[in-house]
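Trainee: okay, sequence plus prediction incoming.
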Amino acid sequence: MDIFKTFKKENKRWVIGVSGGADSMSLLDMCRSNGIFVVAAHVNYRKRSTADRDMNGVQRYCERFSIPFACKIVDEFPKSCNFQNYARQLRYAYYREICDMYQCEGVMVAHQLDDHLETYLLQKKRGAHIRYAGIQPEITLYGLRVVRPLLGYTKQELQEYCHRHHVHYYDDESNFTDHYARNQIRHQVIDKLTYDEKQRMVNEIAAFNEHGKQREERNMALHEEFIQECTSDFLHRLSEGTCLNVLRSFLEMHDIYKVSEPQLRNIRQMLLQKEGNHACRVGNYTLRCEYGMISLTQQSCLGYSYIVHSPAILTTPYFRTVKTGTVIDGVTVSESDFPLTIRNARPGDAISLRFGKKRLNRWFIDRKIPASQREIWPVVENKNGKIIFVVGIGCDIEHFSNNPNLFVLK
């Protein structure tokens, strides 16, 4: 119970994810009895006939002890989705919403020792490269601090706690089936282990993680270097296992957690390409490798367009205009050119230069401009819709002089 004394001493508010089972009801009661300010958050998916029973039971407990109770009822789900993954994302998004509402430190969840052992056995069964064996006591998930204070308790101990302290709890009947791999391991392996056998497995996990801690520290140092460089050359210098760890850390930094081992290996193969442009979707992001340069963008640019009525100073997320600069950054405009339109490059754009017409797409390819940059490359049109200037190329032949009066910088 020392961990709850620490939480009490910190005097911070916490959200608790409460399903109504023995684990989460024990956690809720332990926090209450130790004087920790908590908000109980319950998500009712209504996938079982007893779902409302669980919700009402949690609410009654909270009303009895004047604990703030927040509940989200979900009646509809996407037709084609992995329910477990979808429910998990929805649940943590709701926890984050409640954390913000009550200005809480983070969320406590009731994973316990049996869950810890099940996760470890699942990891071994899948043959995945394990960065951390079992369940971590504390992580940041979807930008939210998540702590698990019950990892030292078995499920049986938490059930006994509820009986001893007269805390009602409600079993999720779906846990009694073997429909999920986790349930199979629970019923066929974990439930048959003695307390001493569980402790030996706990020690095995701890030894693995202690050894891996030093390895993880090295990986994090490499991750920081990768963020600075973001190139295929950097990844080529790493062993396959280290490279996969660095890439996973890179994705998790952008709240991308659900990436399978095979998918991560495919991503690595794509990013090792030094020639050409390659891209793939990862979560809500597009991961690109363009001529050996790696980038991760949340969405493609939908286009922009700014109207300019005079050679004024203008700053935007895509370009800026200034009073002075080099000849290649400038264009000589007259009153007959206004209003100007400064927009992003589009397919088919071309500009007339002294040596002939130059298509932007060809120039992008010759200069190996990444696709993510092409989408936002600044182009200047006069009022007649003629392209008179492109950043990096310069102005067309009609608007060239040694004393330009408008400078456009990317």
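Mentor: All right, it came through fine.
Trainee: use CA for all of it now, contacts and neighbours both
Mentor: OK.
Trainee: quick check: Pro317 is in a strand.
Mentor: No - with DSSP: H, G, I helix; E, B strand; the rest coil as the criterion, Pro317 is located in coil rather than a strand.
Trainee: okay, now it: neighbour count?
Mentor: Neighbour count of Pro317, defined by other C-alpha atoms under 10 Å: 8.
Trainee: that one and Lys386: what is the separation?
Mentor: 23 Å (C-alpha to C-alpha, to the nearest Å).
Trainee: what's the answer for Leu406, then?
Mentor: In terms of C-alpha to C-alpha, Leu406 sits 16 Å off from Lys386.
Trainee: likewise for Thr231?
Mentor: Distance of Thr231 to Lys386, computed by C-alpha to C-alpha: 37 Å.
Trainee: repeat for Gln59
Mentor: 67 Å.
Trainee: between Thr231 and Lys386, which has more neighbouring residues?
Mentor: Taking other C-alpha under 10 Å, Thr231 and Lys386 do not tie; Thr231 has more neighbours (21 against 17).
Trainee: once you drop chain neighbours, what's closest to the more buried one?
Mentor: Spatial nearest neighbour of Thr231, excluding adjacent residues (C-alpha to C-alpha, 6 or more residues apart in numbering): Met293 at 4.7 Å.
Trainee: and the one you found, what does it touch?
Mentor: By C-alpha atoms under 8 Å, 6 or more residues apart in numbering, Met293 lies in contact with Cys230, Thr231, Ser232, Pro370.
Trainee: in whatever helix or strand Arg265 lives in, which residues are buried?
Mentor: For Arg265, the host element (DSSP states H and E) is helix 261-271. Residues of helix 261-271 classed as buried: Leu264, Arg265, Ile267, Arg268, Met270, Leu271 (neighbour count, 16 or more other C-alpha atoms under 10 Å).
Trainee: format those residues as a markdown table; extra columns: distance to Asn183.
Mentor: Formatted as a markdown table, these follow (distance: C-alpha to C-alpha, whole Å):
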| residue | distance to Asn183 |
| --- | --- |
| Leu264 | 26 |
| Arg265 | 28 |
| Ile267 | 31 |
| Arg268 | 32 |
| Met270 | 36 |
| Leu271 | 37 |
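Trainee: in addition, the following structure is provided for comparison:
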Amino acid sequence: MLQKFKNHINKNFPFLKDKKLLIAISGGLDSVVLTHLFHQLNIAEIALTHCNFKLRNEASDLDEEFVHKLSQITSNQIFIKSFQTEKISENQKKSIQITARELRYNWFHELIDEHQLDYILTAHHADDNLETFLINLTRGSGLDGFTGIPAINGNIVRTLLPFSRSEILNFAKSNNIEWREDASNASIKYVRNKIRHKVIPVLKEINPSLLESFSNSIHHLKEVQEIVNDKIVDVTKQSVVKEKESIKIDIQKIKELANPKAYLYQILKEYHFTEWNDVYHLLDSQSGKAVYSKTHRLLKDRSFLILSKLENNTNEVYRITENDVLISQPLNLNFQEVTEIKPQNKHSIYVDKDLLNYPLYLRKKQNGDYIYPSGMQGKKKLSKYFKDEKFSLLDKENTWLLCNAENAIVWVIGYRQDRRFMATTSTKNYLKINKL
């Protein structure tokens, strides 16, 4: 197996050579063998990392002791951290498995940054890949869930994916390698273990070459995924416009496609939506209807679906005193006393400082707001102004207002100044307000 592994590294992971690598080691068979393989190849600088999740009482501490001894045998630096996983899981109201995974990878990335390491290596292998595929199959996954565990995902690298559990076990036995057995791996109360111990043995009985056949199927599915990705790139260029704080999807262009729902899924899948029927029905909904994920909102606005990140600042108010010259939250504004008015643009206004009543405030729109728009007669409800200027629903929500102490609008920032506070030829104290 060592020579096969060496050839695999040379062919598919030559970029790992002479790099600083962090191997995630539990003490179990797979990660211990991975450590020994890299130790014998001696092609990179290796450090080990172990998480003690305190879930198996004394056994967890014995795992920690074992990997510490292994690091001494292989002369590897090791990082060990303990977590009160059950308590954290209860506080965050997440499952033990999800909590442990998040704790593990968050800490791995901290180590990468702190010690300037290049890659994290995990010991996922061919049997893990098959188990993940079957789990996704039972949950009704899309094509992404059937293309297998990625060998490279950012700075996470999985070099054992082509190797079976039996190959790894044979290598360990033939080289007298010791490892720790996790008793929980034998329990079938977990879905993965149930598939491992109950389902896969039956499939291997039907087809002794199951892993090889599965590998071929994964290869074909990845080829199909590449074709899909190319098509999505073309559709995205034609129907999606990326703006500074949002993404606009042309409804008519999506509806002209053979399967609009499938295309919407491919375009939006990374934004954590789950109710795909609701997403699809937005195409024919009235303006203002929205679908939410845990991180984003998809809003129907006339002829577009507008995707934006969820923000919690709609009710926030920011105070500005007379002594403030520059502010950076929630946006960058500069306040500068000047002696004359120069040509203006939408990013700056000139006001009569003596007409202002401090403190000033930055806020979003409120019911009852009105403005005396510069260049126009009379006053106008802010909602009417937005409508006349053809603001989208998202534009209305993202527009900040600069107001005086009486809550009167001084500036619809980036759009229109209120003429009540404008600097004129009779102004004595000019104040330039600039959006940076």
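Mentor: Received it, and whenever you're ready, just let me know what you need. Just so it is clear, the model here is predicted, and its values are computed rather than measured.
Trainee: how close are the two chains, by TM-score?
Mentor: Here the superposed chains carry a TM-score of 0.81, computed using TM-score structural alignment, normalised by the length of the first structure; 395 aligned residues with a C-alpha RMSD of 3.6 Å.
Trainee: pull the contacting residues for whatever residue of the second structure lines up with Cys99 of the first structure.
Mentor: The pairwise alignment with the second structure assigns Cys99 of the first structure to Ile112, based on TM-score structural alignment. Counting by C-alpha under 8 Å, 6+ apart, Ile112 of the second structure makes contact with Leu22, Asp118, Tyr119, Ile120.
Trainee: okay, and the equivalent of the first one over in the first structure sits in which element?
Mentor: Taking TM-score structural alignment, the alignment pairs Leu22 of the second structure with Val15 from the first structure. In the assignment (DSSP H and E), Val15 of the first structure maps to strand 14-17.
Trainee: all the strands of the stretch 151-300 of the first structure, residue numbers only.
Mentor: Here the stretch 151-300 of the first structure has its strands, by DSSP state E, counting those that start in this stretch, at 277-282, 285-290, 293-297.
Trainee: in JSON lines: those strands, plus distance to Asp178 of the first structure.
Mentor: Below are the strands of the stretch 151-300 of the first structure laid out as JSON lines (distance: least, C-alpha to C-alpha, whole Å):
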{"stretch": "strand 277-282", "distance to Asp178 of the first structure": "31"}
{"stretch": "strand 285-290", "distance to Asp178 of the first structure": "35"}
{"stretch": "strand 293-297", "distance to Asp178 of the first structure": "39"}
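Trainee: out of the ones you listed, nearest to Asp196 of the first structure?
Mentor: Checking these against Asp196 of the first structure by C-alpha to C-alpha gives strand 277-282 as the closest, at 42.5 Å.
Trainee: can you spell out which helices and strands pack onto that closest one?
Mentor: Judged by 3 or more C-alpha pairs under 8 Å, 6 or more residues apart in numbering; DSSP states H and E, the packing partners of strand 277-282 of the first structure are helix 261-271, strand 285-290.
Trainee: and those: which comes nearest Cys31 of the first structure?
Mentor: Evaluated over these, closeness to Cys31 of the first structure peaks at helix 261-271, with 37.2 Å, by C-alpha to C-alpha.
Trainee: returning to that earlier point: which one of the strands of the stretch 151-300 of the first structure is the most hemmed in?
Mentor: Of all these, strand 285-290 has the most neighbours on average by mean count of other C-alpha atoms under 10 Å, namely a mean of 21.
Trainee: and the helices in the stretch 101-250 of the first structure?
Mentor: Secondary structure of the stretch 101-250 of the first structure by DSSP state H, counting those that start in this stretch: the helices cover 113-126, 155-164, 181-188, 195-229, 232-236, 240-252.
Trainee: list the buried residues of the fifth one.
Mentor: Of the residues in helix 232-236 of the first structure, those buried by neighbour count under the rule 16+ other C-alpha under 10 Å are Ser232, Leu235.
Trainee: same check, this time on the longest one
Mentor: Applying a neighbour-count criterion of 16+ other C-alpha under 10 Å, one finds Lys198, Val202, Ile205, Asn209, Gly212, Glu216, Asn219, Leu222, His223, Phe226 buried in helix 195-229 of the first structure.
Trainee: take those and lay them out in a markdown table including distance to Val189 of the first structure.
Mentor: A markdown table is the format used below for these (distance: C-alpha to C-alpha, whole Å):
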| residue | distance to Val189 of the first structure |
| --- | --- |
| Lys198 | 10 |
| Val202 | 15 |
| Ile205 | 16 |
| Asn209 | 22 |
| Gly212 | 25 |
| Glu216 | 30 |
| Asn219 | 33 |
| Leu222 | 38 |
| His223 | 37 |
| Phe226 | 41 |
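Trainee: quote the end-to-end distance of stretch 227-242 of the first structure.
Mentor: Distance across stretch 227-242 of the first structure, first residue to last, is 15 Å (C-alpha to C-alpha).
Trainee: so where do the strands sit in the stretch 1-150 of the second structure?
Mentor: Along the stretch 1-150 of the second structure, the segments classed as strands by DSSP E, counting those that start in this stretch run 20-24, 45-52, 77-82, 119-121.
Trainee: mind checking those for the one nearest to Ala100 of the second structure?
Mentor: Nearest to Ala100 of the second structure, of all those, is strand 45-52, at 9.0 Å by C-alpha to C-alpha.
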